[in-house]
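Peer 1: Sequence first, predicted model second:
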Amino acid sequence: MAHSFARIIIVREGEADWIGEHHSQHVTLGDVLVIGANTRCGATLDYAMTATTMYLNDDFLTDQIFWQFAASFTDRRDVRHNLKTHYEPAQVLRIGVDAVRNLAPLLDEFVAIGADGGSSGSSKWTSQ
């Protein structure tokens, strides 16, 4: 499935085989998936997995990068071009179990905001 926004998926429990457009990779607790807008991907679960997913509007992400690194870019189109030419549209970052556990309170707060109508949430998937 592809979406018109970027996604950050933090694996909080369990494991799965993540399937991207060009490759697949096993993900488990301590992994973070960074998936660009309009990038198709999916997952095959071994049993169950809990993850927190944050959805980022492409314009918001572009603005954040532009203002954080304003000295490196001439305008927002330059940011978009740089992202398309220098970065993979989907990546798995292995930040480790301890890092995810340290992030847990912040992730729980994001989930609470999402439950109140925001655009982030936590999901538990179980294979069938």
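Peer 2: Cool, got the structure. Numbers count the residues shown, from 1 in each chain.
Peer 1: CA atoms for contacts and neighbours, from now on please.
Peer 2: Will do.
Peer 1: right, and the helix or strand after the helix or strand harbouring residue 101?
Peer 2: Residue 101 is part of helix 97-115, with elements assigned from DSSP states H and E. Next along the chain after helix 97-115, taking DSSP H and E as the criterion, comes strand 120-126.
Peer 1: all helices of this protein, in order?
Peer 2: With helices called from DSSP state H, the chain shows them at 58-68, 76-86, 97-115.
Peer 1: Mind checking the ones you listed for the one nearest to residue 12?
Peer 2: Residue 12 lies closest to helix 97-115 among those, at 6.9 Å (Cα to Cα).
Peer 1: any residues touching that closest one, and which ones?
Peer 2: For helix 97-115, the surrounding residues in contact (Cα atoms under 8 Å, 6 or more residues apart in numbering) are 10, 11, 12, 29, 30, 31, 52, 120, 121, 122.
Peer 1: coming back round to it: could the helices of the chain be laid out in JSON lines, adding distance to residue 24 and mean neighbour count?
Peer 2: Formatted as JSON lines, these follow (distance: least, Cα to Cα, whole Å; neighbours: other Cα atoms under 10 Å):
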{"stretch": "helix 58-68", "distance to residue 24": "24", "mean neighbour count": "15"}
{"stretch": "helix 76-86", "distance to residue 24": "20", "mean neighbour count": "13"}
{"stretch": "helix 97-115", "distance to residue 24": "21", "mean neighbour count": "15"}
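Peer 1: and here's the other structure:
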Amino acid sequence: MLETRAFYVEEICRWFRVPPFMVGHMTKQSSWAASVEAQNLHLLTNSLRPLLVNIEQEINRCLIDENDAEGLLRADSAGRASFYISGLTHGWINRNEVRRFENLPPIRGGEVFTVQAAMISLEQLETAPVSTS
């Protein structure tokens, strides 16, 4: 009867992918886990990681849909416009990137990065004459 109880513990551990030593079932010793660190690593890689990956994928699938997140941000048109203006005038975003964020097709020449100085390209800024006044 005691042997059948041990079988049930091992079977339940197998269902949940939990090593028996993690629930205090120490009747059998194995050679793969010589230290507590190795046992914890085994638990993480073979038990928790697959479960955490499944949870993360389900959260991404159900809650964090890329199109929905962009749609929520569209509600603040003033904030979006300010973000785009800042990026365009300081040269860290280009017009086609803005158009992509807004689900618009790219335009010809839209890959050029510009800065606030009369909105010239960065390449032209290197050769532009410097005003001393």
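Peer 2: Noted; the coordinates are in hand. No experiment lies behind these values; they were computed from the predicted model shown.
Peer 1: Need the TM-score from the superposition.
Peer 2: These two chains, once laid on top of each other, score a TM-score of 0.19 by TM-score structural alignment, normalised by the length of structure 1; 44 aligned residues with a Cα RMSD of 5.0 Å.
Peer 1: Distance from the chain centre to the helix holding residue 101 of structure 1, please.
Peer 2: Per Cα atoms, centre = their mean, to the nearest Å, the displacement of helix 97-115 of structure 1 from the mean C-alpha position of its chain is 14 Å.
Peer 1: Would you mind getting the angle between it and strand 120-126?
Peer 2: Using axes from the mean of the first three to the mean of the last three Cα atoms, to 10 degrees, the direction of helix 97-115 of structure 1 lies 110 degrees away from that of strand 120-126.
Peer 1: about what we covered before: nearest to residue 44 of structure 1, out of the helices of structure 1?
Peer 2: When these are ranked by proximity to residue 44 of structure 1, the top entry is helix 97-115, at 21.1 Å, counting by Cα to Cα.
Peer 1: For residue 63 of structure 1, which residues are in contact?
Peer 2: Contacts for residue 63 of structure 1 (Cα under 8 Å, 6+ apart) come out as residue 76.
Peer 1: got a list of what the closest residue to residue 8 of structure 1 other than its chain neighbours touches?
Peer 2: Beyond its immediate neighbours in the sequence, the residue positioned closest to residue 8 of structure 1 (Cα to Cα, 6 or more residues apart in numbering) is residue 34, lying 4.7 Å away. Residue 34 of structure 1 makes contacts with 6, 7, 8, 9, 89, 90, 91, 92, 93, as judged by Cα under 8 Å, 6+ apart.
Peer 1: and the gap between residue 34 of structure 1 and residue 47 of structure 1?
Peer 2: Relative to residue 47 of structure 1, residue 34 of structure 1 is positioned 22 Å away (Cα to Cα, to the nearest Å).
Peer 1: same question, residue 25 of structure 1
Peer 2: Distance, residue 25 of structure 1 to residue 47 of structure 1, by Cα to Cα: 16 Å.
Peer 1: Over to residue 81 of structure 1?
Peer 2: Going from residue 81 of structure 1 to residue 47 of structure 1 by Cα to Cα gives 39 Å.
Peer 1: cool, and residue 12 of structure 1?
Peer 2: Between residue 12 of structure 1 and residue 47 of structure 1 the distance, using Cα to Cα, works out to 14 Å.
Peer 1: for residue 106 of structure 1, same thing?
Peer 2: From residue 106 of structure 1 to residue 47 of structure 1 the distance is 26 Å (Cα to Cα).
Peer 1: same thing with residue 85 of structure 1?
Peer 2: Residue 85 of structure 1 is 36 Å from residue 47 of structure 1, by Cα to Cα.
Peer 1: cool, residue 41 of structure 1 as well?
Peer 2: Shown here: residue 41 of structure 1 relative to residue 47 of structure 1, a distance of 19 Å by Cα to Cα.
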